[in-house]
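structure for the following, please:
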Amino acid sequence: MRTQSSATAPSPIAVTTHRERRGLGTGLAALGVAAFSLTFPATAWGLEGFGPWSLVAVRSVLAALVAGGCLLFLRVPLPERRHLPGLAVVAAGVVLGFPMLTTLALQTSTTAHAAVVVGLLPLTTAVLSALRTGSRPSRRFWLAALAGAAAVVAFTVAQSGGALTAADGYLFAALLVCAAGYTEGGRLARVMPGWQVIGWALVLCLPLSVPAAAVALTSEPVRLTGHGIAGLLWVALGSQFLGLVVWYRGMATIGIPRASQLQLAQPLLTLVWSALLLGEHFTAAAPVTAVAVLVCIAVTQRS
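Purely as a prediction, here's the structure:
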């Protein structure tokens, strides 16, 4: 006769499947972070050829055309009415708000300074997720998240000399709207594929992004340079669509708080890309901060 404990214990197959799903979700979320880490350098490139309003509007239109084409080709049905408010939050935060605010900030801020946004984003996303979904991460999780965020903020502020500029207002506003978009997107990705979440959010923005692109392109100067076109294509297809596809899928698999902590590595990746692509420099504190951040990530993943 089997005891109650042996009858209710998870089977080895179930445990293995859970670990595989968690590993896959972590890998997808990490791919999203890698894609996002190129967003600020690519935006800086894009600003070499386009004005800020043109860059944001055109990137949204291009990403929406790709997403809409995929939705049509696969004959995906329209989202249910009950999902429209959440999709509107994703559209306002991730498709419009964050790109516009950070692009305006990068006109006067370096990418190193702007990285403070993504340094604080994991903590903000975890807080909004707890408020929105009712999740209650452990105390160890919160301590590690706070420590990691503090390390990233200290590093990025030190890189910018500690000076606060007018761009900081844009950056902190971008932080809040993006965290809201991530939280709603991660929640919706539990009931529909992640690529459909960002796909429908992009399509919903077309009535705004198309006329905005037409007006911006006629009112702002445009110089078709190699950097400008490459930057535009990356922020439209890499950051705005493909990156969010894998990111939302990863969040749906491993949970919003845990996935958000992987973004603690994003500022350091952004600094590396900034050095390689933009010629920006950072101090020897980078490897020390990287180790501290990785430790914090390891703790949050085990909490």
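
going by C-alpha atoms from here, please, whenever you check contacts or count neighbours.
Will do.

does the residue nearest the centre of the chain lie in a helix or a strand, and which?
By C-alpha atoms, centre = their mean, the chain has its centre lying nearest to residue 36, at 5.7 Å. Assigned by DSSP states H and E, residue 36 falls within helix 12-37.

tell me what that helix is packed against?
helix 243-254, helix 266-273 (3 or more C-alpha pairs under 8 Å, 6 or more residues apart in numbering; DSSP states H and E).

now do the helices in the stretch 51-200 of the chain.
For the stretch 51-200 of the chain, applying DSSP state H, counting those that start in this stretch gives helices covering 52-73, 84-90, 98-105, 111-133, 139-159, 167-188, 194-219.

mind checking which of the ones you listed is nearest residue 12?
helix 139-159 (27.1 Å; C-alpha to C-alpha).

what does the closest one contact?
Residues outside helix 139-159 that contact it (C-alpha atoms under 8 Å, 6 or more residues apart in numbering) are 112-113, 115-116, 119-120, 122-123, 163, 261, 264, 267, 282-283, 285-286, 289, 292-293, 296-297, 299-300, 303.

do stretch 165-181 as well
89-94, 97-99, 101-102, 104-106, 108-109, 114, 117-118, 120-122, 124-125, 128.

let me see the contact set for residue 129.
By C-alpha under 8 Å, 6+ apart, the neighbours of residue 129 are 135, 183, 256, 257.

out of the residues you listed, who's nearest residue 201?
residue 183 (13.8 Å).

and the closest residue to the closest one other than its chain neighbours, how far from residue 31?
Distance criterion C-alpha to C-alpha, 6 or more residues apart in numbering; nearest residue to residue 183, sequence neighbours excluded, is residue 129 at 5.5 Å. Residue 129 sits 21 Å away from residue 31, going by C-alpha to C-alpha, to the nearest Å.

tell me how many other residues crowd the spatially closest residue to residue 266 that is not a sequence neighbour.
Counting by C-alpha to C-alpha, 6+ apart, residue 266 lies nearest to residue 37, which is 5.4 Å off, once chain neighbours are set aside. Using other C-alpha atoms under 10 Å, residue 37 has 26 neighbouring residues.

so residue 37 touches residue 274, yeah?
No. Using C-alpha atoms under 8 Å, residue 37 makes no contact with residue 274, being 9.6 Å away.

on that earlier part again, look up how far residue 99 lies from the residue nearest to residue 183.
The separation that residue 129 has from residue 99, given C-alpha to C-alpha, amounts to 21 Å.

one more to put side by side:
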Amino acid sequence: MTAQDSATPSGSIAVSTPPVADVGGEVRAATTEPAASGTLLAVLGVMAFSLTFPSTVWGLDSFGPWSLVCVRSVLAALVAGGFLLALRVPLPERRHWGPLAVVGGGVVVGFPLLTSLALQTSTSSHAAVVVGLLPLTTAVFAAVRTGRRPSAAFWLAAGAGAAVVIAFTVSQSGGSLQSGDLYLFGALLVCAAGYTEGGGLAREMPGWQVIGWALMLCLPFAAVGSAVALAFEPVRLSPQGVVGVVWVAVVSTFFGLYVWYRGMAAIGIARASQLQLGQPLLTLVWSVILLGERLPPAAPVAAVAVLVCIAVTQRVRS
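The predicted structure follows:
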């Protein structure tokens, strides 16, 4: 799902495809989770997110990109709906539905669809480097949305990270951007918007309820989309394809953010964000192990450079 920086919820359950840090500073929820177990939960969340792209590639073995996105959304919504129903969670207030629509459009539909389309022509490792820019993109969206003004050092680091990703993308695409690259950059924008709105909502309701209600909001469209897409896109079920779609639906979209938000609630955003800096590098490792991809020398170098820029923004953002 693909995930990254997000605001901390006030509850003990959580969910989405990586998180949005509040540009202004630390937000911690009241929690009884010990720091050690909180760190472990956050690490489990990062591990779940790091497998999103390889799992999407596996899912594309069995489903077309539109079918994959719709089916994963339906499965994730059924899981989230079960939790909401079992815990008798009341409906969100009317003022919350607009931001929830942005979360659904960005995180539930936009990011999975655009990355699935990109991964038809791009490698998982290539996508991991490009989408490694997501925390910086989200921070920029959050700064604009909240009206807060990060320091000049923050913007320099963010600009440097963007320049590294653009240079890497152009060099790996033969000197010009390909359709897969455009999909990935579009995914950055819609996901950052979804994370920004979700981060704001997570101050008013538990983070798992934010993604849960966003999934429920998208369920009717995902159900209709599944019926239409499955009628037009061939389905070739394979063990890898089934594992891939189940992983991105249940683990990346629900379980990953369940443990991630609980971990953040225990140890705070800043500390959790440092753990997430390794996510693109983990995805590169999984791409080699699970997909047999051969990494170009520039991929790990660019990933590390982006991580350094993100680390700088984490320290100088306010």
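
TM between them?
Here the TM-score for the pair of chains, by TM-score structural alignment, normalised by the length of structure 1, is 0.81; 285 aligned residues with a C-alpha RMSD of 3.1 Å.

hmm, back to that, quick one: map the residue nearest to residue 183 of structure 1 onto structure 2.
Using TM-score structural alignment, the partner of residue 129 of structure 1 in structure 2 is residue 142.

on that earlier part again, any idea what the residue nearest to the centre of structure 1 aligns with in structure 2?
Residue 36 of structure 1 maps onto residue 49 in structure 2, with residues paired by TM-score structural alignment.

distance check, that match against residue 237 of structure 2.
With C-alpha to C-alpha as the criterion, residue 49 of structure 2 and residue 237 of structure 2 are 24 Å apart.

give the equivalent position in structure 2 for residue 225 of structure 1.
By TM-score structural alignment, residue 225 of structure 1 lines up with residue 238.

which residues does the nearest residue to its match once chain neighbours are set aside contact?
Closest residue to residue 238 of structure 2 apart from its sequence neighbours, by C-alpha to C-alpha, 6+ apart: residue 62 at 6.2 Å. By C-alpha under 8 Å, 6+ apart, the contact set of residue 62 of structure 2 is 235, 236, 237, 238, 241, 242.

at 10 Å instead, please
68, 233-242, 244-245 (C-alpha atoms under 10 Å, 6 or more residues apart in numbering).

show me what it aligns to in structure 1.
By TM-score structural alignment, residue 62 of structure 2 lines up with residue 49.

next, that match: secondary structure please.
coil (DSSP: H, G, I helix; E, B strand; the rest coil).

measure it to residue 55 of structure 1 for me?
9 Å.

got it, and residue 116 of structure 1?
22 Å.

who has more neighbours, these two?
Ranked by neighbour count (other C-alpha under 10 Å), residue 116 of structure 1 and residue 55 place residue 55 first, with 27 against 23.

surely the more buried one meets residue 236?
Yes. Using C-alpha atoms under 10 Å, residue 55 of structure 1 is in contact with residue 236, at 9.2 Å.

what's stretch 182-193 of structure 1 aligned against in structure 2?
Going by TM-score structural alignment, stretch 182-193 of structure 1 sits over residues 195-206 in structure 2.

list the buried residues of that stretch.
195, 196, 197, 198, 199, 200, 201, 202, 203, 205, 206 (16 or more other C-alpha atoms under 10 Å).

and the gap between the fourth one and residue 86 of structure 2?
In this structure, residue 198 of structure 2 and residue 86 of structure 2 are separated by 23 Å, where distance is defined by C-alpha to C-alpha.

for the last one, same thing?
Taking C-alpha to C-alpha as the measure, residue 206 of structure 2 and residue 86 of structure 2 are separated by 16 Å.

next, count neighbours for residue 242 of structure 2.
Counted with other C-alpha under 10 Å, residue 242 of structure 2 comes out at 18.

can you check the one 10 residues further on too?
By the other C-alpha under 10 Å criterion, the neighbourhood of residue 252 of structure 2 contains 31 residues.

which residue lines up with it in structure 1?
Under the alignment (TM-score structural alignment), residue 252 of structure 2 pairs with residue 239 of structure 1.

wait, the residue nearest to residue 266 of structure 1 touches residue 114, no?
No. Residue 37 of structure 1 lies out of contact with residue 114 (C-alpha under 10 Å); the separation is 11.5 Å.

which residue in structure 2 aligns with residue 267 of structure 1?
So residue 267 of structure 1 corresponds to residue 280, using TM-score structural alignment.

ok, now which ones touch its match?
Contacts of residue 280 of structure 2 by C-alpha under 10 Å, 6+ apart are 2-3, 46, 49-51, 125-133, 286, 300, 303-304, 306-307.

now do residue 14 of structure 1
Counted by C-alpha under 10 Å, 6+ apart, residue 14 of structure 1 has contacts residue 20.

that one and residue 20 of structure 1: what is the separation?
From residue 14 of structure 1 to residue 20 of structure 1 the distance is 10 Å (C-alpha to C-alpha).

contacts only, for residue 80 of structure 2.
15, 74, 86, 208-209, 211-216, 250, 253-255.

which element is the nearest residue to residue 61 of structure 2 once chain neighbours are set aside on?
Of all residues not flanking residue 61 of structure 2 in the chain, residue 241 sits nearest, at 5.3 Å (C-alpha to C-alpha, 6+ apart). Using DSSP H and E, residue 241 of structure 2 sits in helix 239-246.

okay, angle between that helix and helix 65-86 too, please.
Inter-element angle recorded for helix 239-246 of structure 2 and helix 65-86: 50 degrees (by axes from the mean of the first three to the mean of the last three C-alpha atoms, to 10 degrees).

which other residues reach helix 239-246 of structure 2?
Contacts for helix 239-246 of structure 2 (C-alpha under 10 Å, 6+ apart): 51-63, 68-69, 71-73, 75-76, 235-236, 238, 247, 249, 251-253.

next one: that helix to chain centre, how far?
On the basis of C-alpha atoms, centre = their mean, to the nearest Å, helix 239-246 of structure 2 sits 19 Å off its chain's mean C-alpha point.

that helix vs structure 1 - mean distance after superposition?
By mean C-alpha distance after the TM-score superposition for structure 1, the fitted helix 239-246 of structure 2 averages 0.6 Å away from its aligned residues in structure 1.
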